[in-house]
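>>> need a 3D model of the following:
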Amino acid sequence: MTTIETQLDDTTFTTYESEVRSYCRNWPAIFDTAQGSWLTSIDGKQYLDFFAGAGALNYGHNHPALKEALIDYLVRDGITHGLDMSTRAKGEFLQTFADRILAPRNLDYKVQFPGPTGTNAVESALKLARKVTGRESIISFTNAFHGMTLGSLSVTGNATKRAGAGVPLVHTTPMPFDNYFDGAVEDFSWFERVLDDHGSGLNRPAAVIVETVQGEGGVNVARAAWLRALQELCADREILMIVDDVQMGCGRTGEFFSFEFAGITPDIVTLSKSIGGYGLPLALTLMKPELDIWAPGEHNGTFRGNNPAFVTATAALNQFWSDDLLTRDVHRKGEIISESFGQLSAEYEALSHRGRGMVQGLVFDEPAQAGEVCALAYEAGLLAETSGPEDQVVKLLPPLTIDEDDLSHGLTILSDAVATVQPTMRAVEK
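Here you go, the predicted model:
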């Protein structure tokens, strides 16, 4: 067998890869290795990662404890592909998830393994809600993002992503997310009115699907009181509540589940991204036991039995969720980010900030400036992305395990980038 010697450069990707590629257009480096919070390109330049695989790498790149568990499993010829057969790796994950996550929080959920991505988990949640209730309609929220397959797109707010569907996206109705009207309209006034008015034309929904923090939508944060009121509204009207925790779960906001701070218990929860621990694809759909009315094989997927992901997921749960050290660490580092963004917002009136835990957003009145800041940060060796309907938010998703010195270094890069675009921004009068 001969080996093809490849000299990689940009032309390899522009020649052979689809025009659909996106992140590499803003970050054209060709990355080769990664460790912790750093990536290294093939030319040896290092980049600090404030992106973390869009939240799939909460524990950083190649964490030693997770890597060791994965290597040991592969070396002993552990099963890699198992569909939904019973395997040791899956059994150990289920028991560890119950012991480390569900039991300490007094949560009683059955675990479904759909296909191994977030949108697969959302699709199964929507299907199950419709099956349980016998209703078709789903309520979503303005600026929501839930995935790129048709069901998930139907409850997504972004017009560009919805347009890619190519077919009508039906049986869903958007409602205003918390503070959508900047406090000018009472929470849920429209939602409650159309639900209870027999002349509104709104079909009784099967479920509501919500993110506690809308990451792709611009780091829009729902208040605890708003989430509690939403759960009460749903319970009073026999509507299922689905929390999409694909990006905000697994500690991103501090606690394992992003809804814990509100004291609510959703009927269905979707998890993916960092639940695999190591960046390996895995997704879970959690449901209250009485909702588990699936017929065998009614919702399945070829790669729902990704056993190496079960191994790294189990290792991550044991490594990081046997106590509250990570939660306290996330809250502390989140305050560091928030303080840095607060100082910038105080200095420049064209800026504001918002977030929870280690998902934070710096919001620009002039959307183009967010992209300029991210471009300057990339040149200085920092990966950060924009989000929001106009890409007006610099969104930070650093690994939860990032060293505080590295965190401060990255925040300094961002501050310097903001200062560089200062001529186009008016500083607040002192």
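>>> please make it C-alpha for all contacts and neighbour counts, starting now.
OK.
>>> which parts of the stretch 201-350 of the chain are helices?
Assigned helices in the stretch 201-350 of the chain, in chain order: 224-236, 307-320, 325-347 (criterion: DSSP state H, counting those that start in this stretch).
>>> all the strands of the stretch 51-200 of the chain, residue numbers only.
Taking DSSP state E, counting those that start in this stretch, the strands of the stretch 51-200 of the chain run over residues 110-112, 138-141, 172-175.
>>> tell me which other helices or strands the second one touches.
In terms of contacts (3 or more Cα pairs under 8 Å, 6 or more residues apart in numbering; DSSP states H and E), strand 138-141 is packed against strand 172-175, strand 207-210.
>>> figure out which of these is closest to residue 84.
In terms of Cα to Cα, the element of the helices and strands packed on strand 138-141 nearest to residue 84 is strand 207-210, at 26.5 Å.
>>> before we compare anything, build this one as well:
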Amino acid sequence: MDIFNKQESKVRSYSNSFPVVFKKAQGCWLETDQGERYLDFLAGAGSLNYGHNNAQLKQALIDYIAADGITHGLDMHSEAKAHFLQVLQRVILEPRNLNYKVQFTGPTGTNAVEAALKLAKKVKGRSSVVAFTNGFHGCTSGALAATGNKHHRQGAPEGSLSGITRIPYEGYAGVDGLGLFETMLNDNSAGFDKPAAVLLETVQGEGGLNVASNQWLQRLSKICKANDILMIVDDIQAGCGRTGTFFSFEPAGIQPDIVTLSKSIGGYGLPMAVVLLKPELDVWKPGEHNGTFRGNNHAFVTAAAALELYWSTDALETHIANCSARVSQKIEQQVKRYPELFVGLKGRGMMIGIECQNGAIASDISRVCFEKGMVIETAGPNDEVVKFFCPLTITEAELDQGLSIFAQAVEATAEKLFKKAS
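Predicted structure coming up:
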């Protein structure tokens, strides 16, 4: 550990919770340099929906590299990019009756959000954007301004995060946020400048697995259309099947004006991010949103392979639904057994978790899980939600093994708390 403590910045975080040196990984398993194996219920914070070193995606990448395929090409045309665009259109967009152009941004989610915000403001000629309580959109300045989390926001200079009006998300403090939004839009004395766009996650990941109902999303979509406001869905964590459908907004039957994707869109964990935008919004001039690494051809290869392999049929969606039911059942059992520890189940699909009474309980459960051979993180305003984020390709046997570890961690945490209370 000496080299990390000596050379790496204190800004690192995950390694503080999981202080081992990982050497290799396969599927939903991580292995350390000491040969210890851990079930991965973190999955790169949603970047590894298809698991570590997925054999078929790896072979596609190896074949491409062996043939001296283009690695880096800025935004020049390449066969790998063409193939990805063709597969995205055929497998994802056309079956869902979605008509989007594709913008390749720098290979991070926050860069895709920055591009989406810039584009919305450029199209509408307005400078403000509405975001929601508990939203998380990234840590660069524009995306961070839209992020609600105090811990992340304090990383920026005071007063630098502007241009955002915050509205209560569905269920926040019992407030009808959309009613407030609509009232302020139609009140000349509200002091509220019409925004270029609203930016939201349909399931808030870092914010604690808060789920917007279909009705709420439909209502928001109607408000946006009636007031000439663009709707941007940040599907960076919730997309690519994590909530059960490829796009998280599909069950609501809405069609956002702009969608951001990153994390698992690359298929293999390779950095990649895109903005999907309705064709009439494509008013960019060449190079207006730039980036040296907006052409990760290796990611194009694995992304296309993942879409063809997992989204040409409904087999993965069925598997996600079955896994979600198993996790939900285990969570409900624990909530019923230990009401002193838990509030209830949160999330949707395999973007799911258990809300604890406080962050200390969630932290204890996560720590004990790690001691017993499983990596799992917490989320929420006070890190009070234990977040089940295993690869979507996990087998039922592996999932049950992870749920067993979770149950053991809950029992150990309960025993500790009850002893302390007595």
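>>> relative to residue 36 of structure 1, which of the helices and strands packed on strand 138-141 of structure 1 is closest?
Per Cα to Cα, nearest to residue 36 of structure 1 of these: strand 207-210, 31.0 Å.
>>> can you state the residues of structure 2 onto which that closest one aligns?
Alignment of strand 207-210 of structure 1 against structure 2: residues 197-200, by TM-score structural alignment.
>>> roughly how far is that stretch from the heart of the chain?
Once both centres are worked out by Cα atoms, centre = their mean, to the nearest Å, stretch 197-200 of structure 2 turns out to sit 16 Å from its chain's centre.
>>> sorry, back to before: save the strands of the stretch 51-200 of structure 1 as CSV, and put in distance to residue 333 of structure 1 and mean neighbour count too.
What follows is the strands of the stretch 51-200 of structure 1, written out as CSV (distance: least, Cα to Cα, whole Å; neighbours: other Cα atoms under 10 Å):
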stretch, distance to residue 333 of structure 1, mean neighbour count
strand 110-112, 31, 19
strand 138-141, 29, 23
strand 172-175, 33, 18
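>>> and residue 242 of structure 1, which of those is closest to it?
strand 138-141 (9.9 Å).
>>> re earlier: can you put the helices of the stretch 201-350 of structure 1 in a markdown table and add mean neighbour count and distance to residue 132 of structure 1?
A markdown table is the format used below for those (neighbours: other Cα atoms under 10 Å; distance: least, Cα to Cα, whole Å):
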| stretch | mean neighbour count | distance to residue 132 of structure 1 |
| --- | --- | --- |
| helix 224-236 | 16 | 15 |
| helix 307-320 | 24 | 28 |
| helix 325-347 | 18 | 35 |
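>>> TSV for those helices, including distance to residue 267 of structure 1?
Putting the helices of the stretch 201-350 of structure 1 into TSV (distance: least, Cα to Cα, whole Å) gives the following:
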stretch	distance to residue 267 of structure 1
helix 224-236	9
helix 307-320	23
helix 325-347	24
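>>> aligned partner of residue 131 of structure 1 in structure 2?
Mapped onto structure 2 by TM-score structural alignment, residue 131 of structure 1 lines up with residue 122.
>>> ok, its match - how many residues close by?
15 (other Cα atoms under 10 Å).
>>> got the angle for the longest helix seen in structure 2 vs helix 315-337?
If you go by DSSP state H, structure 2 has its longest helix at helix 396-421. Counting by axes from the mean of the first three to the mean of the last three Cα atoms, to 10 degrees, helix 396-421 of structure 2 lies at 20 degrees to helix 315-337.
>>> in helix 396-421 of structure 2, what's buried?
By neighbour count on 16 or more other Cα atoms under 10 Å, the buried set for helix 396-421 of structure 2 is 399-400, 402-403, 405-411, 413-414.
>>> do the same with stretch 337-352 of structure 2
341-352.
>>> what are the contacting residues of it?
203, 205, 208-211, 238, 242-244, 320-321, 323-324, 328, 331-332, 334-335, 353-357, 361, 387-390, 392, 414 (Cα atoms under 8 Å, 6 or more residues apart in numbering).
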